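[1] here is a sequence with its predicted model. Questions after.
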Amino acid sequence: MGFLDKLFGKKQEVEVKKEVLELKFDEIPDFLDKVYSESFSEIEKNVFSNLAEIKHLIKALEESLSNLEKQKVEQDTGHQRLRKIVVTSKKTLIERMRNMTVKLAPIQSNDFIELSSYCSNSVNLLETEVNSFGKNIAYTGIVLKEPIKDLGQKLKELNSVFIKTKKLFDSKKGLLDISSAKKSFEEIKQKNQLKQENSLKEKELLNQIDDSEEEIQELKKKLTELENSTEAKQHENLLQQKSGLMEKKQQTKTKLAELFYPVEKLLRSFRKLVEAKHFILTQEEKNLLNSYLSNPFLALKKDNNAETLKKIFNYIKELIKEGKISLKEKEKEKKINALNSLIEFDFFGNFFWELNETDKNLAEIEARINSLNISSKISSLKNNFSSLEHLKENYSAELQKQKSKSQELSQEIISLKNSLEKGLSEFSAKEITIQLKH
């Protein structure tokens, strides 16, 4: 309830519904230009009409004050003390209201901001002043009811016009934000464009994911067919044979190493004598000696029937007997017997032939494995499969990023749209809704 309603009673208000207007997004720039143009002409037409009415009402208020001033209050009849209070209140009321009407007089200006400030200040001034001498109004009205009623009606009308004009200015203050509204429009437009671009990227990524999945399924099918093929079974059988031969070869190597173990130290001692030139060997013999100490298996392949090896064993045996390779007496006989055993040993029958046969079989199996080319084919398919899976994962990750961007853009667009609708509604005095493109 307003301050004047408390003093003079409240007039029933009629709720005015705003006109609802739906705008297509592309129509906003033209709408802003139109509202801007129309609103200023409306201000020029309505505001100056209201100011003229304010001037007229102030004059009418002054006439009511003059009429009130002429009204005499008989102090000799009725409640004399009360009537004295009424006389004093009447005088104070007239004096203060005349001062107020001077302050409320319309200013001579065409400036939008100055006129808006004048109306806003006048509304506040009217409320403050009338409230300050409210008791004077009440006391005076006890005796002079009709003049006070007339005065109250004039004040209500004046206050109503001030409020109406202030609201008009307030409703048009949004005009100053039209440039901001245009920026919001451009921002929504840009974000809509980005969203559309994102949508195209999402479709492209979905197609790429589908294509990758089709290729993956095709590769899976090829891989399954290849792994279950006759060639694959042959390949598996050959791998098992190869594994068996490799194991046999390793057993032979181990057996050879065990055979050399009792005389390995003697061979190393002999090499030291050769290196110190206390015993002379041919270059070929030196090479084979080093080879037997590092890899007996390879050395035996180079030394047919182990002839050079047996010559070296004979050299060592003579050096032991001569004392040039120092051993304890108990060890001498033991080591010489070991050397004699190896000199008599059939390396060709027990190792050389067997190793050659194993290598020959391995070479044949390896050739057959290579001719099938299954491992290479399976490896190639698996590599392609892995690459496609990785590519699909990258597409999926990128798709999620694009979806997050689109969602973020949608939220920003809705927020900007709501803000723009509110701004447009405020300075157009209509209920504006914006229809965005989809």
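    Good, I have the coordinates.

[2] C-alpha only now, for contacts and for neighbours.
    OK.

[3] which strands or helices does the longest helix seen in the chain pack on?
    Determined from DSSP state H, the single longest helix within the chain is helix 374-428. Judged by 3 or more Cα pairs under 8 Å, 6 or more residues apart in numbering; DSSP states H and E, helix 374-428 is in contact with helix 145-172, helix 178-227, helix 230-260, strand 430-435.

[4] take the one below as the second:
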Amino acid sequence: MKWIKKLFGKKEDSSEERGLKEINFKDLPSWLDAVSQKISSRVEKDVSGLVKELEVSLLALKESNSRLAEAKVEGDFDIRAVKRAKSNRENVTKQVATLTDKIRVQDSRDFKSLESFYGASTQSLNTCLEHMNQSFRYTRGVFPEESKEVSESLASLGKVFNELGEVIRVNKKEMDAIEAAHSNMNKVQGLSASIAAEEMELESRNRRVQALKAETSKASQALEDFRKGPVWQSLQNLQAELNASREKLRKAETGLSSLVLPFSGHLSRIKKLHESGRYTLKPEVKKQLDICLEAPVHVNPSFFPELQIIFEDNALDMQTQKKEKALLQVKSAISNFPERKKEYLEALKGFEAKKSELESSNTGKLVELEHKEAELLSRVCSLEEDIEDSEKKLTSLREELEHQKKKLLSNLSLIDSDLRVNFPSPVSEGQHEFS
């Protein structure tokens, strides 16, 4: 069946003058439609005769297939050969009948319809040949004349399809280029619109960021002026005094705690003895002991004489040397704690007074100015990031636009190599010409 695969004849591409050599981008759709219509008319003219030949070939194939199906065995053949030939004849006629049913000549003569028809029909033809090829060898031996007619009809049909395929091949390059050019144009238009919109947005953002920077500069100047004024200096002085009083309070608290720290370990042990029932503390003494361990500055000075009694109590199981040392430390606390507590309370009072004075000062203006400056700086930063993103996006869009324009020009050159296209501003200035 190799004869089915051969091409019959070759048609050279025709070179036509398009006439139009320069065109504006906006006029390309109508120009492409006109070229497409011209090619379609040419194709329709070229295939009109082939369609008639195709109808004749299909009818001849149906008739030869019917004769093969009805053919009688003539001659002296081995019964097994006849049986095998008849069985395979059924497959041959079935495949041919399926083929003729699938190939429906269409009224539409546009290029896409013809291309689709050609693809589907040749696929059906190849499938038919593939499925009947083996069977045809057996059928041909017993029904030679009828098989020859079917073979010739298939060859005739194959020749028509080869000629139709050549017409499609000759024009396909231009038709594909037209379709691709339409797609490129849509992308160019879409990208141009996106660029225009993004440029407007970028311009708007630049105006807004300049206005914000001017506003930020005024806010920063207002804050600087405020910090140079008497109110700010007064606040700074108060803050310095508060820091000094805080440091004085810290030292007083440290001095007070240092009286308790040396025997705090013994206090913890006494607490455990009380909790385990091995030593009993009076409720008030237990309360003051807990305070002394947690916050020595709040302990009542009367606790230390009570603590001295506890250390002197023989019921408290404690080494003599440690007990004597602890008693000395407690006596030191009894002597010095009241004075240091007084110093602490005075330092605390001074700190609270300065803190209250600072809090009651008019800091609202400062907070307002600082907040306004910070907010404006944040908005400027955010807008500058948006501007950077817009610039990157514009760069990407412009690169893609140039890429699509080149693809468009490349496809147009396949249709008319002398055509020049004028692209509109601001997408591109001037002309683009094929070389």
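    In hand now; what should we look at? Everything numeric here is computed off the predicted structure, so don't read it as measured data.

[5] and the TM-score between these chains?
    After superposition, the two chains reach a TM-score (TM-score structural alignment, normalised by the length of structure 2) of 0.56; 290 aligned residues with a Cα RMSD of 3.7 Å.

[6] sorry, back to before: now distance to residue 300 of structure 1 too, for the helices and strands packed on helix 374-428 of structure 1, in TSV please.
    Converted to TSV, those look like this (distance: least, Cα to Cα, whole Å):
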stretch	distance to residue 300 of structure 1
helix 145-172	108
helix 178-227	41
helix 230-260	10
strand 430-435	92
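
[7] just give the nearest non-adjacent residue to residue 332 of structure 2, would you?
    In this structure, residue 332 of structure 2 finds its nearest non-sequential neighbour in residue 259, 7.4 Å apart by Cα to Cα, 6 or more residues apart in numbering.

[8] count the neighbours of that neighbour for me.
    Each residue near residue 259 of structure 2 was counted by other Cα atoms under 10 Å, and the total is 20.

[9] quick one: residue 324 of structure 1 is in a strand?
    No: the assignment for residue 324 of structure 1 (DSSP: H, G, I helix; E, B strand; the rest coil) gives coil, which keeps it out of a strand.

[10] need the counterpart of it in structure 2.
    Using TM-score structural alignment, the partner of residue 324 of structure 1 in structure 2 is residue 316.

[11] quick check: its match touching residue 310?
    Yes: using Cα atoms under 8 Å, residue 316 of structure 2 makes contact with residue 310 at a distance of 7.2 Å.

[12] which one of those two has more residues nearby?
    When residue 316 of structure 2 and residue 310 are compared for neighbours, residue 310 comes out ahead with 18 against 15, by other Cα under 10 Å.

[13] in what helix or strand does the more buried one lie?
    helix 303-312 (DSSP states H and E).

[14] check contacts around the match of residue 324 of structure 1.
    279, 310 (Cα atoms under 8 Å, 6 or more residues apart in numbering).

[15] any figure for the gap between it and residue 273 of structure 2?
    Separation of residue 316 of structure 2 from residue 273 of structure 2 (Cα to Cα, to the nearest Å): 9 Å.

[16] now for those two: what residues contact both?
    Shared contacts of residue 316 of structure 2 and residue 273, defined by Cα under 8 Å, 6+ apart, comprise residue 279.

[17] before we move on, the earlier item: between the helices and strands packed on helix 374-428 of structure 1, which one is nearest to residue 299 of structure 1?
    Nearest to residue 299 of structure 1, of all those, is helix 230-260, at 11.3 Å by Cα to Cα.

[18] contacts for the helix or strand that comes right after that closest one, please.
    For helix 230-260 of structure 1, the following helix or strand on the C-terminal side (DSSP H and E) is helix 264-275. Identification of contacts with helix 264-275 of structure 1 by Cα under 8 Å, 6+ apart yields 279, 280, 281, 289, 290, 293, 316, 325.

[19] what does stretch 248-261 of structure 1 give?
    Under the criterion Cα under 8 Å, 6+ apart, residues 296, 297, 351, 355, 358 lie in contact with stretch 248-261 of structure 1.

[20] quick one: map the first one onto structure 2.
    Following TM-score structural alignment, the counterpart assigned to residue 296 of structure 1 within structure 2 is residue 296.

[21] quick check: closest non-adjacent residue to that match.
    Counting by Cα to Cα, 6+ apart, residue 296 of structure 2 lies nearest to residue 257, which is 5.8 Å off, once chain neighbours are set aside.

[22] ok, that neighbour - how many residues close by?
    For residue 257 of structure 2, the count of nearby residues is 21 (other Cα under 10 Å).

[23] and the gap between it and residue 51 of structure 2?
    Distance, residue 257 of structure 2 to residue 51 of structure 2, using Cα to Cα: 113 Å.

[24] show me what counts as buried in the helix holding residue 310 of structure 2.
    303, 304, 307, 308, 310, 311 (16 or more other Cα atoms under 10 Å).

[25] need the contact partners of that helix.
    Helix 303-312 of structure 2 has contacts (Cα under 8 Å, 6+ apart) with 285, 288, 289, 316, 323, 326, 327, 330, 331, 333, 334.

[26] so what's the last one up against?
    Neighbour list for residue 334 of structure 2: 301, 304, 305 [criterion: Cα under 8 Å, 6+ apart].

[27] still on that earlier bit, and the contacts of helix 264-275 of structure 1, which are buried?
    Among the contacts of helix 264-275 of structure 1, the ones that count as buried by 16+ other Cα under 10 Å are 289, 293, 316, 325.

[28] alignment lookup: residue 366 of structure 1 to structure 2.
    Applying TM-score structural alignment, one finds that residue 366 of structure 1 aligns to residue 355 in structure 2.

[29] again, but for residue 132 of structure 1
    So, by TM-score structural alignment, residue 132 of structure 1 is left unmatched.

[30] what range does stretch 59-77 of structure 2 cover in structure 1?
    Using TM-score structural alignment, none of the residues of structure 1 align to stretch 59-77 of structure 2.
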